[in-house]
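**Student:** Give me a model of this one.
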Amino acid sequence: MELIDLQLETIEAEEQRDIARELDTSGESRTLKDIAKGLKASLKNTEGFTRLDALNRIGNQVFALDANKPHNFVTPNAPVNYPHIWTSSWFEWVQYDGSIMQPMVRNAGEALGVAALVNLEDDEQRFDSTVKVDELHRIEQMLAGTEAPFRARTFTGLKAPAWPEAILGVIDRERAAEGRSLYRQHCQGCHLPATDDPAFWSERYWSVRNDNGERLLRLKIIPAGEIGTDPAQSRVLADRRVDTTGLGIDTVVYRGQDCTPLQISDSSDASFAFSLGAVVQETTDYWYRQHGIGSDGQQRMNGFRPNCLQAPGGYKARPLNGIWATAPFLHNGSVPNLHALLSPASERPERFWLGNREFDPVRVGYETGEAAGLTELDTRLPGNHNGGHEFRDGEGPGIIGPLLSESQRMALIEYLKTL
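**Tutor:** A predicted model of the protein is given here:
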């Protein structure tokens, strides 16, 4: 089922004025509520369990609803799988798509995206918000742990879950040893050595330092055209534009791998990526002033990192610790289990159902048959494509390794259970 074409910029000018009047009068709009109900029904089939179009939803909340600019609304069309968050505090780029460097900007931006209130009116309280910046910092500290991992040679915060052998079955250690060799041959070039491998703690991978001298893990961001997976999400930050006139944005953020300073101001055709980063920074800066947090405290709460942003147009290859627990796979959740992920795209299911909690310990993913209350994922739809990241013979975009035999696939799966 395709998304209904419900972009607000296509509605009649008079209806746009009605929406604006409703918002001015009561702070809410019946028209927008009706649109939201229809969109929610459509998104149930487009996103479904375990997935949502996070960035477009945040953009709609901040730049369409909070800013009272309905023409900034776009139909969510780039669903992603909910990312796992263990170890991510220590990545150079902490956002799942490699677009945000500073943990506080990531966390406060997500808070705004799930409807924390922010004042974007032209008054003395502009950028005042209900974002609990101190609580976000406390949560981030819990996730990150008590000691910098490169120094400790381990992660002391939230750890990847261990395969529960008492529940899902004993790991075949002999077969896993064969899989470890396959991992080193075919996987670690992008996903790095396993975290229990001394090679993982090489300065080669931990070459970046934050402003407190702590080393951060630099991960590869693979261009969408090279990895061959669905490109929709990789284009959101690169392509989306927003009207920010009258919002009072006037701040410097930082851009790209080198963190080059970039002045952000109001514009009728502004970059969504950098404007969102600027609004979030203005919001956290307001909170810091409001609560008397000086520069040293701000540095600490910001994770000793600048608000550096990028629209990389690719996907981050993160370490695979705990990968067994993160089905469905690929950034958009279009592959149901590890066995399908290690197979050619032609062997992956075209349609399957999300929301079943019954786990398949052999293929490593959730059961995917049709049942009441589940949502269908149709990989033929834009944003849902399941190609790329393929092990098959030949050369070309999306082929990352040779065709694996069934025995090799099962050996590699057995090893991935150990991570």
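
**Student:** C-alpha only now, for contacts and for neighbours.
**Tutor:** Fine.

**Student:** Ala152: neighbour count?
**Tutor:** Neighbour count of Ala152, defined by other CA atoms under 10 Å: 11.

**Student:** I meant Arg51, not that one.
**Tutor:** 21.

**Student:** Excluding residues flanking it in the chain, which one is nearest it?
**Tutor:** Nearest residue to Arg51, sequence neighbours excluded (CA to CA, 6 or more residues apart in numbering): Asn81, at 4.5 Å.

**Student:** what does Cys308 give?
**Tutor:** Nearest residue to Cys308, sequence neighbours excluded (CA to CA, 6+ apart): Tyr254, at 4.3 Å.

**Student:** Distance check, the one you found against Asp239.
**Tutor:** Tyr254 is 18 Å from Asp239, where distance means CA to CA, to the nearest Å.

**Student:** more crowded one of these two?
**Tutor:** Tyr254 (21 against 12).

**Student:** in the host helix or strand of Val280, what counts as buried?
**Tutor:** Using DSSP states H and E, Val280 maps to helix 272-290. Neighbour counts over helix 272-290 (16 or more other CA atoms under 10 Å) mark 272-288 as buried.

**Student:** ok, then the element right after it?
**Tutor:** Helix 272-290 is succeeded, C-terminally, by helix 295-301 (DSSP H and E).

**Student:** What is the subsequent helix or strand relative to that next one?
**Tutor:** Past helix 295-301, the next helix or strand by DSSP H and E is strand 308-309.

**Student:** Please name every helix or strand in contact with that following strand.
**Tutor:** With contacts defined as 3 or more CA pairs under 8 Å, 6 or more residues apart in numbering; DSSP states H and E, strand 308-309 has these neighbours: strand 250-255, helix 272-290.

**Student:** If you tally nearby residues, what's the number for the nearest residue to Ser275 once chain neighbours are set aside?
**Tutor:** Excluding its sequence neighbours, the residue lying closest to Ser275 (CA to CA, 6+ apart) is Ile264, at 6.7 Å. Using other CA under 10 Å, Ile264 has 19 other residues around it.

**Student:** Am I right that Ile264 sits in a strand?
**Tutor:** Yes. Using DSSP: H, G, I helix; E, B strand; the rest coil, the assignment for Ile264 is a strand.

**Student:** and this one, so I can compare the two:
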Amino acid sequence: MRLLAKSGLLLLVFALLTSSYALSVDDPQYVVDNSEFGETNPNVIHPGDDVNIWIKVVNDNYDKQLKDVKVEISPHYPFEIKQVNPETGVAEISHLNEGESDTAYFKIHVSENAPSDEYRIDVTVTATEYESGDEPNEREKTLTKIYYVPIYGIAKFEINLDDNNPINPSESEELEVYIKNQGTGTAKYLTLNLAGTSDLNIVGPTTFYLESLSPQTQKLITVDAYAIPTTEDGIYSINANIEWIGEDGAEYTSSIPINLKVKSTIFDNQPFLYLDGVKAISGGQEVTIALANRGTSKLKHCVLEIDGAVELNDNYIRYIGDLEEDDSDSGIYELEVFGDSKTNITATLTYFNEYHEEFTLVQEFELDPANSQVKQEGTNYTFIGLIVVLAVIAYILYRRWKKRKNSEEE
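**Tutor:** From the prediction side, this is the model:
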């Protein structure tokens, strides 16, 4: 009896074991879609990838067959099933003999915004198990497995300036540069190198080691950008070259141009007005007011106007035009100023910069006729008459001396 009992127990255990191993599912095999031949890590999945998945189903029973095998996957975020089978997310296998296997194929898409993590996929297999023979003995079998697929986010960078002020030629401008990780993965061993041009470059360190930068975080670096004096107005780039190690262990590089504006600035003390000359003329005074450009940027469309005294020709305005660096020009006015009384005049200069922005400079001058350079116009007959008189006197004296000498000799 004990032997029979033990034999029955063994048969029961064997039956349970054989029934439990009648259906099995291997771990999914996956490859990124469109991966190139010979790629080092074709099974490394990143956000935005399409992934091919193969699931192997095995009939482990030695004496039972499987039919109407249905394999269904139920992915969670960030996966989306793509239709490659008649029914989305479901693959069918018609029949599996004892010990036979077959593979179900699926394709999924990974959301572009998925951060680095392991994400769940449920695989459910249902089948009808039966024995070949005269009397059908069918039984439904169901097996569910849960798998976690690793997704490796990718760091993506953007660079912003805290204040994008124009840079004046021959001057440096402090730049606060923010580098932000807008991607889905952490950048490790992050290095930033800034490279300028012959016209616009960085003063001081150009390479910065930033350690690591997680998604949606940023770091600040401060540098000085310098534009050489001959740099013309325009947009110039400083290239930010970035190198890092991704969470998947791969090396990445990126180059981002930082566009900076170079704009010549006209400083308040750059245009210089001065009184260049005053001289008496018939009817008043001739006054010369000069303008000098003491900066590196051009003064454009300069107009000089005076007020405070009567202009003999009713022409108070002089158009000077454009003045380059260290250039000067002047306006000459004929004013009704008489006697020794001092007269104040106001000179108003209007000019434009390269961007047609208008500026105005007002300056007062005091005219003192006592200090004027008096010059008589026309031929100086007084001087000529004086020369003639002196010549006549000299001739008379010479004749007298000659006559006296001749008398003494006789």
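
**Student:** Once they're superposed, what TM-score comes out?
**Tutor:** Between these two chains, after superposing, the TM-score reads 0.16 (TM-score structural alignment, normalised by the length of structure 2); 106 aligned residues with a CA RMSD of 6.5 Å.

**Student:** that older thread, so which of the helices and strands packed on strand 308-309 of structure 1 is nearest Ala166 of structure 1?
**Tutor:** helix 272-290 (44.7 Å; CA to CA).

**Student:** Show me the contact partners of stretch 402-410 of structure 2.
**Tutor:** Around stretch 402-410 of structure 2, nothing counts as a contact under CA atoms under 8 Å, 6 or more residues apart in numbering.

**Student:** Check which element follows the helix or strand hosting Glu140 of structure 1 along the chain.
**Tutor:** Glu140 of structure 1 belongs to helix 133-144 when assigned by DSSP H and E. Counting by DSSP H and E, the next helix or strand C-terminal to helix 133-144 of structure 1 is helix 149-152.

**Student:** rewinding a little: okay if I get the helices and strands packed on strand 308-309 of structure 1 as JSON lines plus distance to Glu178 of structure 1?
**Tutor:** Listed next are those as JSON lines, based on distance: least, CA to CA, whole Å:
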{"stretch": "strand 250-255", "distance to Glu178 of structure 1": "43"}
{"stretch": "helix 272-290", "distance to Glu178 of structure 1": "43"}
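
**Student:** Which one, of the ones you listed, ends up nearest to Ala152 of structure 1?
**Tutor:** Here strand 250-255 is closest among these (CA to CA), at 30.1 Å.

**Student:** in that closest one, what's buried?
**Tutor:** Val252, Val253, Tyr254, Arg255.

**Student:** Now tabulate those residues in TSV and tack on distance to Glu135 of structure 1.
**Tutor:** Below are these laid out as TSV (distance: CA to CA, whole Å):
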residue	distance to Glu135 of structure 1
Val252	25
Val253	23
Tyr254	25
Arg255	27
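
**Student:** residues of the helix holding Glu140 of structure 1 that come out buried?
**Tutor:** Applying 16+ other CA under 10 Å to helix 133-144 of structure 1 flags Val133, Leu136, His137, Glu140, Gln141, Leu143, Ala144 as buried.

**Student:** If we only consider those, which is nearest to Leu55 of structure 1?
**Tutor:** Leu136 (19.0 Å).

**Student:** Does that closest one touch Arg106 like I think?
**Tutor:** No. In this structure, Leu136 of structure 1 is not within contact of Arg106 by CA atoms under 8 Å, at 10.0 Å.

**Student:** follow-up on the earlier one: correct me if wrong: the residue nearest to Ser275 of structure 1 contacts Val252.
**Tutor:** Yes. Applying CA under 8 Å as the test, Ile264 of structure 1 and Val252 come out as touching, 5.9 Å apart.

**Student:** Find residues that contact each of the two.
**Tutor:** With CA under 8 Å, 6+ apart as the test, Ile264 of structure 1 and Val252 both reach Ala278.

**Student:** The helix or strand containing Tyr183 of structure 1 - contacts with which helices or strands?
**Tutor:** Using DSSP H and E, Tyr183 of structure 1 falls within helix 173-186. Judged by 3+ CA pairs under 8 Å, 6+ apart, helix 173-186 of structure 1 is in contact with helix 406-416.

**Student:** now with 10 Å?
**Tutor:** helix 188-191, strand 399-401, helix 406-416 (3 or more CA pairs under 10 Å, 6 or more residues apart in numbering; DSSP states H and E).

**Student:** Any idea which of these gets closest to Arg173 of structure 1?
**Tutor:** helix 406-416 (7.8 Å).

**Student:** Can you add distance to Asn56 of structure 1 and give the helices and strands packed on helix 173-186 of structure 1 back as JSON lines?
**Tutor:** Shown next, in JSON lines, are these (distance: least, CA to CA, whole Å):
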{"stretch": "helix 188-191", "distance to Asn56 of structure 1": "27"}
{"stretch": "strand 399-401", "distance to Asn56 of structure 1": "29"}
{"stretch": "helix 406-416", "distance to Asn56 of structure 1": "32"}
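
**Student:** Including mean neighbour count and distance to Leu39 of structure 1, could those go into a markdown table?
**Tutor:** Output for these, formatted as a markdown table (neighbours: other CA atoms under 10 Å; distance: least, CA to CA, whole Å):
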| stretch | mean neighbour count | distance to Leu39 of structure 1 |
| --- | --- | --- |
| helix 188-191 | 16 | 36 |
| strand 399-401 | 20 | 36 |
| helix 406-416 | 20 | 38 |
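
**Student:** so which of these comes closest to Ala152 of structure 1?
**Tutor:** Across these, Ala152 of structure 1 has its closest neighbour in helix 188-191 (21.0 Å, CA to CA).

**Student:** Which SSE is immediately downstream of the closest one?
**Tutor:** strand 208-209.

**Student:** Check which helices and strands that following strand sits against.
**Tutor:** With 3+ CA pairs under 10 Å, 6+ apart as the test, strand 208-209 of structure 1 has strand 215-216 packed against it.

**Student:** Output the contacting helices and strands for the strand it packs on.
**Tutor:** Against strand 215-216 of structure 1 (3+ CA pairs under 10 Å, 6+ apart) you get helix 149-152, strand 208-209.

**Student:** among these, which is nearest Glu22 of structure 1?
**Tutor:** strand 208-209 (49.8 Å).
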